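Peer 1: Build the 3D model from these lines:
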Amino acid sequence: MIELVRTDSTNPDFVELVSLLDADLHVRDGDDHSFFAQFNKITAIKHVVVAYLHEVPVGCGAIKAYSQDTVEVKRMFVLPEFRGQGIAGKILAELECWAAELDYSTLILETGKAQPEAIRLYTKSNFKVIPNFGQYENIESSVCMQKAVQGQPVKEL
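Peer 2: Reported below is the predicted structural model:
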């Protein structure tokens, strides 16, 4: 059974999972990895979810304030051997619930064209592709998406 634990970016299991995520992204992003890495620092992230299966950390995700009513989904990752079991969807749903509790109305995220499984997860979770925002605005390999938090109206960026 999957146990979801709310924590922050000081959690050692989160730190380890993110290091594995970064190694995977380094391969997928190639020469572009250093550009993306600068926006994925985990210091001072207050809202992190770690998924455990039989007390073993198998996945993670986080939300980080983007504006007064919008949070950005960050650092979503599930160990390869545990993918396809719905763990990422559970993490994402927990992050959305947490965002609602914190009175945010919109979730946004950036992923890459080199992560088709992530795009499928977000699409299945009712995220819609939007124009690239912020630092991703002119990055062709980026895919930006958004979703209203639990039925709230989407706030435009």
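Peer 1: C-alpha only now, for contacts and for neighbours.
Peer 2: Will do.
Peer 1: Which parts of the longest helix along the chain count as buried, going by neighbours?
Peer 2: Of all segments of type helix in the chain, defined using DSSP state H, the longest is helix 12-29. Buried residues in helix 12-29, counted by 16 or more other C-alpha atoms under 10 Å: 13-15, 17-18, 21-22, 25-26, 29.
Peer 1: let's see this one next to it:
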Amino acid sequence: MFNISEVEKGDSDLTWLVSELDAFQSELYPTESNHCLDFSAVSDEQLRCVIVRDEGNAPAGCGALLFHEDGSAEIKRVYIRPEYRGRKLGQKIVSAIEGIASEKKSRLLQLETGIHQQPAITLYRRCGYEICDAFTPYKADPLSVFMRKELP
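Peer 2: Okay, here's the model as predicted:
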């Protein structure tokens, strides 16, 4: 059994998961194609974070939602630790993030992921996201895949 909960951006387990994600991505992409969000660079009002924990309360994965001034929001930092993959935790994270977006009346969700992360792309497609052009603040990057979804 897994549970998902919202946490503060400074949560120590979240920091640990994000560090693990950074290490994973640094092996896949050069620095200029690594679009990692530094949580300390955004206000608490701009960011909402979630963690999935296993039955022993160990952190299994995370995700975040960054709100933009235009009313859209961006999915950031979705990560599942390798030993927990294949258990539909990514869908739980995306669903929780979409719920937060709906609460805040954000109707457009966007994200950037990398071409070497095919399981992530598959996850987002299953969740209804479609490939789109680069959006602000990004520029087109041959190593990036940009996706979007309009919420009802």
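Peer 1: can you tell me which two in the buried residues of helix 12-29 of structure 1 are farthest apart?
Peer 2: The span of those, defined through C-alpha to C-alpha, is set by 13 and 29 at 23.8 Å.
Peer 1: Check the offset of stretch 44-53 of structure 1 from the chain's centre.
Peer 2: Relative to the chain's own centre, stretch 44-53 of structure 1 is displaced by 11 Å; criterion: C-alpha atoms, centre = their mean, to the nearest Å.
Peer 1: Equivalent analysis for stretch 68-76 of structure 1, please.
Peer 2: Here the centre of stretch 68-76 of structure 1 is set off from its chain's centre by 7 Å, with C-alpha atoms, centre = their mean.
Peer 1: List the residues that contact the residue lying closest to residue 43 of structure 1 once chain neighbours are set aside.
Peer 2: Nearest in space to residue 43 of structure 1, with sequence neighbours left out and distances taken as C-alpha to C-alpha, 6 or more residues apart in numbering, is residue 9 at 6.3 Å. Residues touching residue 9 of structure 1, when contacts are defined by C-alpha atoms under 8 Å, 6 or more residues apart in numbering, comprise 15, 42-48.
Peer 1: and stretch 99-111 of structure 2, which stretch of structure 1?
Peer 2: Residues 97-109 of structure 1 are where stretch 99-111 of structure 2 aligns, with TM-score structural alignment as the criterion.
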